[in-house]
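Undergrad: Sequence plus the predicted model coming up.
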Amino acid sequence: MSSRETVITIVQGDFAVSTNPDVIMSTVLGSCVAVCLYDPDAGVGGMNHFLLAGTGGQRGRDLRYGVNAMELLINRLLRAGAERHKLRAKLFGGARMTTHARDIGPSNANFAEEFLKQEGIPCISQSLGGEQARRVQFTPTTGAARQLQISGDGPEIIPTKKVPPPPDITLF
């Protein structure tokens, strides 16, 4: 990291958007999911970090819930100059952190994938599931992302999975 770079830490129930090429967004995830969205042509991107899938029974500004976190992130990106049809996504998190709790991580991951599909936003890479926490670093202006898997032995770099592009579809 150069001395000019600024790290913005995204905590649970938070999001950020930036057009500054010196910004790196960072978060640590277990069962939570971070969605990194960016418009490569406009040089703008952002990251959210949500705890629970869905809306929590109400629409609003509670960013702990996926729908709210996604809608607010997308709206802020559009206000910052992104074009909706040019948005690209990268997904991280959704681990199963305990064996005795309900499957919050997989539920969060499924929600994020379905939300993007319904909104027509392509997911170009993802690292979802597993049983370990991960630290994610995202450069919002370029879409570059890096993750470190956190285990009892310390962080380890793990690759993200490329998602094949959807077939070309013409809508009338």
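TA: Arrived safely, thanks for sending.
Undergrad: Please make it C-alpha for all contacts and neighbour counts, starting now.
TA: Fine.
Undergrad: Would you check that A112 makes contact with G66?
TA: Yes: taking CA atoms under 8 Å as the definition, A112 is a contact partner of G66 at 7.3 Å.
Undergrad: overlap in contacts of these two?
TA: Common neighbours of A112 and G66 are listed as A53 (criterion: CA atoms under 8 Å, 6 or more residues apart in numbering).
Undergrad: out of the two, which sits in the busier spot?
TA: Higher neighbour count among A112 and G66: G66, with 28 against 25, using other CA atoms under 10 Å.
Undergrad: ok, which stretches of the protein are helices?
TA: Using DSSP state H, the helices assigned to the chain run over residues 66-79, 104-119.
Undergrad: distance between stretch 84-103 and the chain's centre?
TA: In terms of CA atoms, centre = their mean, to the nearest Å, the gap separating the centre of stretch 84-103 from the centre of its chain is 8 Å.
Undergrad: next one: stretch 111-126
TA: 10 Å.
Undergrad: end-to-end on that stretch?
TA: Taking CA to CA, to the nearest Å as the measure, stretch 111-126 stretches 14 Å from start to finish.
Undergrad: for the residue nearest to the spatial centre of the chain, what are its contacts?
TA: For the chain, V35 is the residue whose C-alpha lies nearest the centre (CA atoms, centre = their mean; 1.3 Å). By CA under 8 Å, 6+ apart, the contact set of V35 is M47, N48, H49, M70, A89, K90, L91, F92, A112.
Undergrad: Alongside the first one, take a look at this:
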Amino acid sequence: MNAITRINILQGQARVSAGPRVEFSTVLGSCVATCLFDPDVEVGGMNHFLLAEPPQGSHSGDFDEHYGVYLMELLINEMLAHGAAKSRMRAHLYGGANLNSGFARIGTKNAEFARSFLASERITVVREDLGGNNARRVDFRPARGQVRCRTVENTLAPEIKPTARPLPNRGDVELF
């Protein structure tokens, strides 16, 4: 029996796989997950970002793994390293909820950033489930580009914990 290997994607992570029995899973509130796949080489990946971009005035050389601007580039670069071509990549977008009506609309900003980033990279979005005020659980089979998205109790959504400190460099990221 070939069991599915489930890999949980947490805030600030991006993973890529070509394994036919791999499934990435995450739970999102205001965060956004991008699921990318290249159907020709059957490789795909998922990221999970907390905030779109660093605040204005921060140093451009300091990358924080929780920002979409970093994790989107990381995901694309990992896909390319696994044989994908950007021209063939397809995307699914999930999350971006505004869980608390009294707070800033972080989810909306995250969703707008993800759409804009993919449009500027000319990557086609084939499906999205963004916005609203409910948390979501996303299960993604990267080799086939198959996604299941379900609404979950907001209490299961990860707590927003933005960080202002630069994190240690974990390698080079090529910005296109």
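TA: Now that the structure is in, tell me what you want to look at. This one's a predicted model, so the numbers in the text were calculated from it and none came from an experiment.
Undergrad: Tell me how the two chains score on TM-score.
TA: After superposition, the two chains reach a TM-score of 0.84 (TM-score structural alignment, normalised by the length of structure 1), with 152 aligned residues with a CA RMSD of 1.6 Å.
Undergrad: on that earlier part again, could you identify which of the contacts of V35 of structure 1 has the most neighbours?
TA: For those, the largest number of neighbours (other CA under 10 Å) sits with M47, at 30 neighbours.
Undergrad: I figured that residue was touching G13, is that so?
TA: No: if you go by CA under 8 Å, M47 of structure 1 and G13 don't touch, sitting 11.0 Å apart.
Undergrad: Just tell me what G95 of structure 2 corresponds to in structure 1.
TA: G95 of structure 2 maps onto G93 of structure 1 when the alignment is built from TM-score structural alignment.
Undergrad: Go ahead and confirm that match touches R135.
TA: No: with contacts counted by CA under 8 Å, G93 of structure 1 stays clear of R135, the gap being 9.0 Å.
Undergrad: joint contacts of the two?
TA: In contact with both G93 of structure 1 and R135: L29, using CA under 8 Å, 6+ apart.
Undergrad: For structure 2, which segments count as strands?
TA: 5-8, 13-17, 22-28, 32-38, 43-49, 90-95, 124-130, 135-141, 146-152 (DSSP state E).
Undergrad: looking at these, which is buried most?
TA: strand 32-38 (a mean of 30; mean count of other CA atoms under 10 Å).
Undergrad: just the angle between that strand and strand 22-28, please?
TA: 160 degrees (axes from the mean of the first three to the mean of the last three CA atoms, to 10 degrees).
Undergrad: what's strand 32-38 of structure 2 aligned against in structure 1?
TA: Using TM-score structural alignment, strand 32-38 of structure 2 corresponds to residues 33-39 of structure 1.
Undergrad: compared with structure 2, how much does the matching stretch deviate?
TA: Here the mean offset of stretch 33-39 of structure 1 against structure 2 after fitting is 0.3 Å, by mean CA distance after the TM-score superposition for structure 1.
Undergrad: so what's V138 of structure 2 up against?
TA: Contacts for V138 of structure 2 (CA under 8 Å, 6+ apart) come out as F24, S25, T26, V27, L28, Y94, V147, R148, C149, R150.
Undergrad: Go through these and name the one nearest R105 of structure 2.
TA: Within those, distances to R105 of structure 2 taken as CA to CA reach their minimum at L28, with 14.7 Å.
Undergrad: The closest one contacts N133, doesn't it?
TA: No: at 11.0 Å, L28 of structure 2 and N133 do not qualify as touching, with contact defined as CA under 8 Å.
Undergrad: if we can go back for a sec, now tabulate the contacts of V35 of structure 1 in JSON lines and tack on distance to S125 of structure 1.
TA: Below are those laid out as JSON lines (distance: CA to CA, whole Å):
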{"residue": "M47", "distance to S125 of structure 1": "14"}
{"residue": "N48", "distance to S125 of structure 1": "16"}
{"residue": "H49", "distance to S125 of structure 1": "17"}
{"residue": "M70", "distance to S125 of structure 1": "17"}
{"residue": "A89", "distance to S125 of structure 1": "7"}
{"residue": "K90", "distance to S125 of structure 1": "5"}
{"residue": "L91", "distance to S125 of structure 1": "7"}
{"residue": "F92", "distance to S125 of structure 1": "9"}
{"residue": "A112", "distance to S125 of structure 1": "13"}
